[in-house]
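In: Provided below for reference: sequence and predicted model.
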Amino acid sequence: MKIAVVILNWNGVKLIEQFLPSVIQFSPEATVYVADNASTDESIEFVKNNYPSVKIVQNSTNSGFAGGYNEALQHIDADIFALVNSDIEVTENWLKPIVETFDAEPNTAIIQPKILDFKRKEYFEYAGAAGGFIDKYGYPFCRGRVFDTVEKDNGQYNDTSEIFWASGACFFIRSAVYKELKGFDEDFFAHQEEIDLCWRALNKGYKIKYNSESVVYHVGGATLQVANPQKTFLNFRNSLLMLTKNLPQRKLFQIVFLRLLLDGAAGVKFVFSSQFAHCWAIIRAHFSFYRLFLKNYKKREKNQTEIYFKSKSIVYGYYVKNGTVFADVI
């Protein structure tokens, strides 16, 4: 298979300098690309001067994660796209088990490796961990990470298994499926667009896998810090857009209404913890969702999968039953 490892970059020369060498060293079977989102720093000059073997795709504007990849991948010819954050350190033979799974399973369209924390390498990393799921209200969580609780990697998820969504931090997808699904939804800009894409793939009958034999380390929050209210805005708004597009019709309005109420409760929690900017971000997210509702409702496919959730409610399991790990809340 022709594999393209594509690193999306925006003003990340320091990250490129730190992490590009491991990608080049451990990806001899792939062509490495840097897809640049109209950076204004020295990223492109650095790559050209130091790594001439790396191909560069320069996007016209910074259209976020979704638009950035959609634009760049139009110019890349490969069977498999490996979409890799600029703050990912890969390991030896990280591509081999992924390619073997794709070869053996024609209906598997998307794969995620084991994602560990670059700063605490014995722990899973927040963005993806050992594969993603969502609960009945559309809240995403992972094997290895439920809300803000992250598990230590003791080998408990050393397997190859079906998951609901793969992390955008390190996301493998067949190029034919990417094109069939018309890529990421650019209304999302960034955050949860990979969950939306995975859900749409499931609605088409494809499978999504996690493979623990491939291991990468992720810094996390290098582009947009966790404490940034804009991240709160994008996560809350995009989650509602994703539900609007993909929930089974008979459950759509009930669950979206409940989510709006639960979002309000989260806003109150932010107020009581004096995080007023995050409360305002939720309010902005809801108004943005209202503006985009009809547009995204029209994007719905004819068939929506009924097996979309892994647990009854992780909010209940985590905050009421005090569950802290994946096994406690499913």
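Out: Yep, it's here. Numbering: from 1, shown residues only.
In: going forward, measure contacts and count neighbours with C-alpha atoms only.
Out: Will do.
In: what ranges does the stretch 51-200 of the chain have for its helices?
Out: With DSSP state H, counting those that start in this stretch as the criterion, the stretch 51-200 of the chain has helices at 64-73, 96-104, 175-180, 193-203.
In: for residue 144, find the nearest of those helices.
Out: Of all the helices of the stretch 51-200 of the chain, the one in closest proximity to residue 144, counting by CA to CA, is helix 193-203 (17.0 Å).
In: remind me what the closest one packs against, helices and strands.
Out: Helix 193-203 sits against strand 207-218, helix 229-246, with contacts defined as 3 or more CA pairs under 8 Å, 6 or more residues apart in numbering; DSSP states H and E.
In: and it with helix 229-246, angle?
Out: Put simply, helix 193-203 runs at 10 degrees to helix 229-246, going by axes from the mean of the first three to the mean of the last three CA atoms, to 10 degrees.
In: could you give the angle of helix 193-203 to helix 64-73?
Out: Interaxial angle, helix 193-203 versus helix 64-73 (the same axes, to 10 degrees): 70 degrees.
In: returning to what we had before: with distance to residue 20 added, can I get the helices of the stretch 51-200 of the chain in a markdown table?
Out: Listed next are the helices of the stretch 51-200 of the chain as a markdown table, based on distance: least, CA to CA, whole Å:
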| stretch | distance to residue 20 |
| --- | --- |
| helix 64-73 | 18 |
| helix 96-104 | 19 |
| helix 175-180 | 23 |
| helix 193-203 | 23 |
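In: what residues are up against residue 102?
Out: Residues near residue 102 by CA atoms under 8 Å, 6 or more residues apart in numbering: 108, 109.
In: could you report the separation of it from residue 289?
Out: Per CA to CA, to the nearest Å, residue 102 is found 36 Å from residue 289.
In: minimum distance to residue 321: which of the helices and strands packed on helix 193-203 has it?
Out: It's helix 229-246; of these, that one is closest to residue 321 (CA to CA) at 23.7 Å.
In: can you give me the buried ones in stretch 9-27?
Out: Of the residues in stretch 9-27, 9-13, 15-16, 19-20, 23-24, 26-27 count as buried by neighbour count, 16 or more other CA atoms under 10 Å.
In: show me these that map onto strands.
Out: Among the buried residues of stretch 9-27, the ones falling in strands (DSSP state E) are residue 9.
In: put this next to the first one:
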Amino acid sequence: MQPPLVAVVILNWNGRRHLEQFLPSVMAASYGNQRVIVADNGSTDDSIAFLRERYPAIRIIELGRNYGFAGGYNRALKQVDAPYYILLNSDVEVTPGWIEPMVQLLESDQQIGACQPKLRAYHHPELFEYAGAAGGWLDRYGYPFARGRIFDICEVDRGQYDKTVPVFWASGAALFIRSAVFHSAGGFDEYFFAHQEEIDLCWRVQLAGHRVFACPASVVYHVGGGTLPRGNSRKTYLNFRNNRIMLSKNLSWQEKLWVMPFRYMLDAVSAWKGLLTGDGGYFVAIVRAHMSYVKWRLFKRHLSVFPKERGRPVEGRFKGNLVWLHFVKKKKIFAEIVKKEA
């Protein structure tokens, strides 16, 4: 019996060098029923010519212009018919049997809507990778972290997070999701453009009654930061803006009454710390992010995708204050912060 079809969809924007370097590992995967698709976000390099010459079997979806991560995938996936999608960054090296464990996991439980493999750092393969590590969590005030990564600290992978467990969010660098779940949730929120759109999606997926899992039996290696490296002002702006919008969309109204003001205070402290330490760009990016949030509330809210249901309680939500525990209490690793889930 043939295994279910998995569509591996790579969103590309001027990433010819990444396609040349990492597509061979994707094409060499051992899974017996995968279809590889490259969705091009209006590249101006020779990505498409390279694909047509070297990989004629790969389907190319030309989107015409750069719609960002969220808009690009939304448009591409409307044109892909498969029961499972893998949204894969172009700068990811996969291992031969990386798809099978994730298929087995979702086939074993229809309530699981999405999962992610274990992400290690391509240039430091002994470390977990920033963009998801071994599965994402969210603290009370909306700060994302992961099993194996707290803020900028990435742990050495010693097998400490090799248990298959529910998490809050799965990394967009290698997101395995049921196509029906993706579309019924409304896809990504295109207002986000890029950054934290997968966290917002996973939150809505959970509120609709599905579960999100980490599947560490599957392993990939991610370069990360290829488009906007950490520390980039544009990335700071998008992260702070999108995080605030995400909280406003998905929190219950009771939580919003106290979470949103406290988060505003934490952001202000972070902005002023940046300014006083000489990082004026960081300060300006946070101020702009909050101004854009107000604009979204007043004029653009109708463009966002909101939860359709509020079903079972979400998993992977830490009830404590990550900022306090990390920066004041000096807790550096996931197991010190979320002890019962380590």
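Out: Yep, that arrived. A quick note: this is a predicted structure, and the numbers were derived from the prediction, not measured.
In: so what's the residue mapped onto residue 132 of the first structure from the second structure up against?
Out: By TM-score structural alignment, residue 132 of the first structure lines up with residue 136 in the second structure. Contacts for residue 136 of the second structure were tallied using CA under 8 Å, 6+ apart; they are 144, 145, 146, 147, 167, 168, 169, 170, 171, 316.
In: shared with the first structure, which of the residues you listed?
Out: With the contact criterion set to both residues aligned by TM-score structural alignment, their matches' CA atoms under 8 Å, the contacts of residue 136 of the second structure that also touch in the first structure are 144, 145, 146, 147, 167, 168, 169, 170, 171.
In: what number of residues are in the vicinity of the fifth one?
Out: Under the neighbour criterion other CA atoms under 10 Å, residue 167 of the second structure is assigned a count of 25.
In: and what of the last one?
Out: By other CA under 10 Å, the residues close to residue 171 of the second structure number 28.
In: coming back round to it: what's the closest of the helices of the stretch 51-200 of the first structure to residue 126 of the first structure?
Out: Closest approach to residue 126 of the first structure among the helices of the stretch 51-200 of the first structure (CA to CA): helix 193-203, 14.7 Å.
In: matching residues in the second structure for the closest one?
Out: Going by TM-score structural alignment: helix 193-203 of the first structure matches residues 197-207.
In: follow-up on the earlier one: spatially nearest residue to the match of residue 132 of the first structure, not counting backbone neighbours?
Out: The shortest distance from residue 136 of the second structure to any non-neighbouring residue, by CA to CA, 6 or more residues apart in numbering, is to residue 146 (4.1 Å).
In: what sits against that neighbour?
Out: Applying CA under 8 Å, 6+ apart, the residues near residue 146 of the second structure are 132, 133, 134, 135, 136, 137, 334.
In: just put the helices and strands packed on helix 193-203 of the first structure in JSON lines and tack on mean neighbour count and distance to residue 159 of the first structure.
Out: Putting those into JSON lines (neighbours: other CA atoms under 10 Å; distance: least, CA to CA, whole Å) gives the following:
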{"stretch": "strand 207-218", "mean neighbour count": "23", "distance to residue 159 of the first structure": "6"}
{"stretch": "helix 229-246", "mean neighbour count": "22", "distance to residue 159 of the first structure": "28"}
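In: report all helices and strands that whichever helix or strand residue 295 of the first structure is part of contacts.
Out: Taking DSSP states H and E as the definition, one finds residue 295 of the first structure inside helix 276-297. The contact analysis (3+ CA pairs under 8 Å, 6+ apart) places helix 276-297 of the first structure against helix 229-246, helix 249-272.
In: average offset of the match of helix 193-203 of the first structure relative to the first structure?
Out: Aligned to the first structure and superposed, stretch 197-207 of the second structure gives a mean residue distance of 0.3 Å (mean CA distance after the TM-score superposition for the first structure).
In: excluding chain neighbours, what is closest to the aligned residue in the first structure for residue 63 of the second structure?
Out: Alignment note (TM-score structural alignment): residue 63 of the second structure maps to residue 59 of the first structure. Distances taken as CA to CA, 6+ apart place residue 37 nearest to residue 59 of the first structure, at 5.2 Å, with adjacent residues excluded.
In: how far away is the residue in the second structure that the one you found lines up against from residue 277 of the second structure?
Out: Alignment note (TM-score structural alignment): residue 37 of the first structure maps to residue 41 of the second structure. Residue 41 of the second structure sits 37 Å away from residue 277 of the second structure, taking CA to CA as the criterion.
In: quick one on the thing from earlier: relative to residue 180 of the first structure, how far out is the match of residue 63 of the second structure?
Out: Residue 59 of the first structure sits at a distance of 22 Å from residue 180 of the first structure (criterion: CA to CA).
In: looking at those two, which is more packed in?
Out: Taking neighbours as other CA under 10 Å, residue 59 of the first structure and residue 180 compare with residue 59 leading, 18 against 11.
In: with residue 10 of the first structure as the reference, measure out to that one.
Out: Distance from residue 59 of the first structure to residue 10 of the first structure, counting by CA to CA: 10 Å.
In: list the residues that contact both of the two?
Out: Shared contacts of residue 59 of the first structure and residue 10, defined by CA under 8 Å, 6+ apart, comprise 36, 37, 38.
In: can you list the residues you listed in CSV and add secondary structure, neighbour count and distance to residue 268 of the first structure?
Out: Shown next, in CSV, are those (DSSP: H, G, I helix; E, B strand; the rest coil; neighbours: other CA atoms under 10 Å; distance: CA to CA, whole Å):
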residue, secondary structure, neighbour count, distance to residue 268 of the first structure
36, strand, 26, 39
37, coil, 24, 36
38, coil, 18, 38
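In: would CSV of the residues you listed with distance to residue 210 of the first structure be doable?
Out: Below are these laid out as CSV (distance: CA to CA, whole Å):
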residue, distance to residue 210 of the first structure
36, 28
37, 28
38, 32
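In: from those residues, pick the one nearest residue 214 of the first structure.
Out: Nearest to residue 214 of the first structure among these, with distances taken as CA to CA, is residue 36, at 25.7 Å.
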